[in-house]
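A.B. asks: Sequence first, then the predicted structure:
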Amino acid sequence: MQGKVFALLALLLVVIIGFASSVYVVSEQERAVKLRFGEVVEADVPPGLHFKIPFVNHVRKFDGRLLTLNARPERFLTIEKKSLIVDSYAKWRVANVEKYYTATSGEELRAHALLAQRINAGLRDKFGALDMHEVVSGKRDELMQSLTESIDKVARKQFGIEVVDIRVKQVDLPTDVRQSVFDRMNTEREREAREYRSRGQELAEGIRAAADREKVVIGSEAYRDAEAIRGRGDAKAAQIYAEAYSKDADFYAFWRSLKAYEQAFASKSDVLLLKPDSDFFRFMNEKDGK
């Protein structure tokens, strides 16, 4: 009786193990392929709960999310035969599970190696057709888009991989030529700075000369206008004096003599040697104003 119990327990255990090994789950983030003795019998198992024949069928699961390939920095030559160190990355995901499994045996590292070879070859061809200026300009974006499209076609056909995007993280100069390039760039910038300073000095001299010339012209015109105004004023004053003095010539002569006396005797140290009958003392010698 005890042996039958053990046999039933053993049978139940086998059934449980067999049922557990025949059930598998594929999540939304995974892609799966069902194999039978190593041969693909179901290429793309949909997400959900599934059953398989234990010890006969085998299920391989792969990450179905968007993955990143960080390629090793590589040295490429431009059309000018100048070396550049290019650091790039790619975004990819599994598109055809059967092709992906056949090409890579389901190994992500193998997929990265195959993609890296194709991407490096494409970058080498693209950079080899550009000069240094085009590499660092906006034309590089067009280059990356074209490379993504071409690599995607090859990767879908050969590996079952969809290449979503390829980008260049950094473009740098090799260490052995970096210093010489920097020195040349520094020399060019200094030459440009000297040219700008020379042009600035030339322009400044021209501005100063024009300002000095304008200053002289303005001063001359102002002096000319002032002299003209002063001359008109003197003429007007002389006219007014003439009109005033012409009304009484004798009084004007008398008034002028008084002014002359005032100026002549202003200083006590002055000495005048004149004849008494000199015309200077005419009004002093006259009696009753005659």
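C.D. replies: Structure received. Numbers count the residues shown, from 1 in each chain.

A.B. asks: rest of the way, CA atoms for contacts and neighbours
C.D. replies: Fine.

A.B. asks: And the strands in the stretch 51-200 of the chain, which stretches?
C.D. replies: Ranges of strands in the stretch 51-200 of the chain, per DSSP state E, counting those that start in this stretch, are 57-63, 67-70, 74-77, 83-94, 161-172.

A.B. asks: okay, pairing it with this:
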Amino acid sequence: MNRSSIILPILVIAGVLAISSVFIVDEREKVLVLQFGQVKAVKEDPGLGFKIPLIQEVVRYDGRILSLPTQPLEVTPLDDRRLVVDAFARWQITDLTAFREAVGAGGIEAGQVRLDRIINAAIREVLGTVPSQRVLSEDRTGLMNQIRDIAKREAAALGVDVIDVRLTRTDLPEQNLAATYARMRAEREREAADEIARGGEAAQRVRASADRTVVELVSQARKEAEVVRGEADAKRNAIYADAFGRDPEFFAFTRSLTSYERALKGGNSSIVMQPDSQFFDYLRSDQPPVAPAPPTLP
């Protein structure tokens, strides 16, 4: 047998064993070296690593921050109103050995199942101590921080760090939405009816006050008008009396003309007089006679 024919297979086998004893750790990974299921080495820094071929194996885990959307669950807040809650968690493996011991060969998937249970329990614990109104409000930061702290404490045994927990949805169950909307509509309608009633009452008060003010103003205006009218009548009578005292005949004459004017305002009225009446005598004479009496209409 040729010596080279023996050395070549040995070199090939040695090369294969050498290659299989080297592994590369990516910067996004964390690696465990196991021997018969027992952890022998932990490699978290990127670079080359070594193991015993055929005896030891390499198990890789994602070293980045991972996300976990939890399954929707129903919770009962302090006021016994059921709510459907969805949450979103961000977590990272911090202790590979503890994580391996906790989840076994299940890896990341098994860890997510365990973590989902922990977060759901923390959600029920926190939301069960507050009223639903606080859960449904926009400011839920304090509640989410409490859930995160509880989940962080419970997940430490898994070798996991819970970085953040966010409530993505907090709604009423579908079967309760119609009843809730009907109750909200009834409350809003009652509030609207109260506002309308208060507005009507206020309008009635304003209307009554305005009516009273109008009556007072009209009464005051009429009073002042009567006073002005009386003063004007007094001045008019004084002027008439003064004019009558200065020339009684002319005053009687003007009063007669005024009487004629008023009598002929209709447009279709006529006056029948005799030619020798005092009125014509007044027009023909240079000296005014006694003022004629106002004519009588036929």
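C.D. replies: Nice, thanks for sending it over. Bear in mind the structure is a predicted one, so any value in this text is a computation, not a measurement.

A.B. asks: among the strands of the stretch 51-200 of structure 1, which is the most enclosed?
C.D. replies: Highest mean neighbour count of the strands of the stretch 51-200 of structure 1: strand 83-94, a mean of 19 (counted as mean count of other CA atoms under 10 Å).

A.B. asks: can you give me the helices in the stretch 101-250 of structure 2?
C.D. replies: Here the stretch 101-250 of structure 2 has its helices, by DSSP state H, counting those that start in this stretch, at 107-127, 132-136, 141-155, 174-246, 248-263.

A.B. asks: Now do the same contact list for residue 166 of structure 1.
C.D. replies: Taking CA atoms under 8 Å, 6 or more residues apart in numbering as the definition of contact, the neighbours of residue 166 of structure 1 are 88-91, 144-145, 147-148.

A.B. asks: and of those residues, the nearest to residue 66 of structure 1?
C.D. replies: Of all those, residue 66 of structure 1 sits closest to residue 91, with 6.5 Å by CA to CA.

A.B. asks: what about the strands of the stretch 51-200 of structure 1, which gets the closest to residue 256 of structure 1?
C.D. replies: The closest of the strands of the stretch 51-200 of structure 1 to residue 256 of structure 1 is strand 161-172. By CA to CA, the value is 100.1 Å.

A.B. asks: mean shift between the closest one and structure 2?
C.D. replies: Here the mean offset of strand 161-172 of structure 1 against structure 2 after fitting is 1.3 Å, by mean CA distance after the TM-score superposition for structure 1.

A.B. asks: What of stretch 192-199 of structure 1?
C.D. replies: Looks like 2.3 Å for stretch 192-199 of structure 1 (mean CA distance after the TM-score superposition for structure 1).

A.B. asks: what about that stretch, distance to the chain center?
C.D. replies: Here stretch 192-199 of structure 1 is found 22 Å from its chain centre; the criterion is CA atoms, centre = their mean, to the nearest Å.

A.B. asks: Tell me the buried residues in that stretch?
C.D. replies: Residues of stretch 192-199 of structure 1 classed as buried: none (neighbour count, 16 or more other CA atoms under 10 Å).

A.B. asks: now swap in stretch 257-270 of structure 1 and tell me
C.D. replies: Within stretch 257-270 of structure 1, the residues scored as buried using 16+ other CA under 10 Å are residue 257.
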